[in-house]
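> Build me a model:
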Amino acid sequence: MPYIYMLLAVISEVIATTSLKAADGFTKAVPSALVVVGYGFAFYFLSITLRTLPVGTAYAIWSGCGIILVAIAGWLIYGQKMDLWGVLGMALIIAGVLILNLMSKTSVH
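Below you'll find the predicted structure:
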């Protein structure tokens, strides 16, 4: 169950972070509301996850997945490009999250 809450935390954070650009410095109401509500849900679900997962592991998973998904959303929604080094960096983040989840004893299995 902690991974369901983690997934909800990541999705909420990605929606909020992606909406930041559209909020245009909090001058547009709907994207601004998405930012505030999205981060509220993200921190709520992350706090529930912390009942089970260690804070370092949970934060690494949450931020790593969020970075990757926000980069993908930026590419799909805003047409933002990434160079080879950016893709390599993202691959290393994915590798780190996988190692934490599949091999580390600090993660809940």
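> Please make it C-alpha for all contacts and neighbour counts, starting now.
Will do.
> wait, what's in contact with the residue most central in space within the chain?
With distances taken as C-alpha atoms, centre = their mean, the chain has residue 66 as the residue nearest its mean C-alpha position (1.9 Å). Going by C-alpha atoms under 8 Å, 6 or more residues apart in numbering, residue 66 touches 10, 11, 13, 14.
> another one to check against the first:
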Amino acid sequence: MTLHPLILLAVAIASEVIGSSALKLSEGFSRPLPSLLVVLGYGAAFYLLGLTLKAMPLSVVYAIWSGVGTAATAFIGVVLFREVLDAPRLIGIALIIVGVLVLNLSGGGRL
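As a prediction, the model looks like this:
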């Protein structure tokens, strides 16, 4: 059974967000479990990105992966780590999301 590329991409994004969050928790790779989660999260993310690229263009896949991953990681930072999400950061995230939308609406994201 082959999974739809967008499902693979969604799981790749989730894996990257887990890896990034664990990176914060690893305290410079001094804590073993979060450090292991970093390696597993990023490993899974890149493996799944590779599978996604068999069916979708690199520019679209990478834009979605990095854009959604950035926004989700920022949200995790605010919720779990009490980081501040001020106006410039919100504008930056909004611009990333707009860029991903433009790439997809321009026809570059067709499967």
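> which residue in structure 2 lines up with the residue nearest to the centre of structure 1?
When the two structures are superposed using TM-score structural alignment, residue 66 of structure 1 falls opposite residue 69 in structure 2.
> Against residue 77 of structure 2, how distant is that match?
Between residue 69 of structure 2 and residue 77 of structure 2 the distance, using C-alpha to C-alpha, to the nearest Å, works out to 12 Å.
> quick revisit: wait, which of the contacts of residue 66 of structure 1 is closest to residue 60 of structure 1?
Using C-alpha to C-alpha, residue 10 is the member of those that lies nearest residue 60 of structure 1, at 11.3 Å.
> Report how many residues lie close to the closest one.
For residue 10 of structure 1, the neighbour count with other C-alpha atoms under 10 Å is 28.
> Now do the contacts for it.
Taking C-alpha under 8 Å, 6+ apart as the definition of contact, the neighbours of residue 10 of structure 1 are 42, 62, 63, 65, 66.
> Would you mind giving the secondary structure of the last one?
Going back to what we said before, that points to residue 66 of structure 1. Look at residue 66 of structure 1: counting by DSSP: H, G, I helix; E, B strand; the rest coil, its state is helix.
> can you give me the helices for structure 1?
With helices called from DSSP state H, structure 1 shows them at 2-23, 29-49, 55-78, 84-102.
> corresponding residue for residue 51 of structure 2 in structure 1?
With TM-score structural alignment as the criterion, residue 51 of structure 2 lines up with residue 48 in structure 1.
> This completes my enquiry, with thanks.
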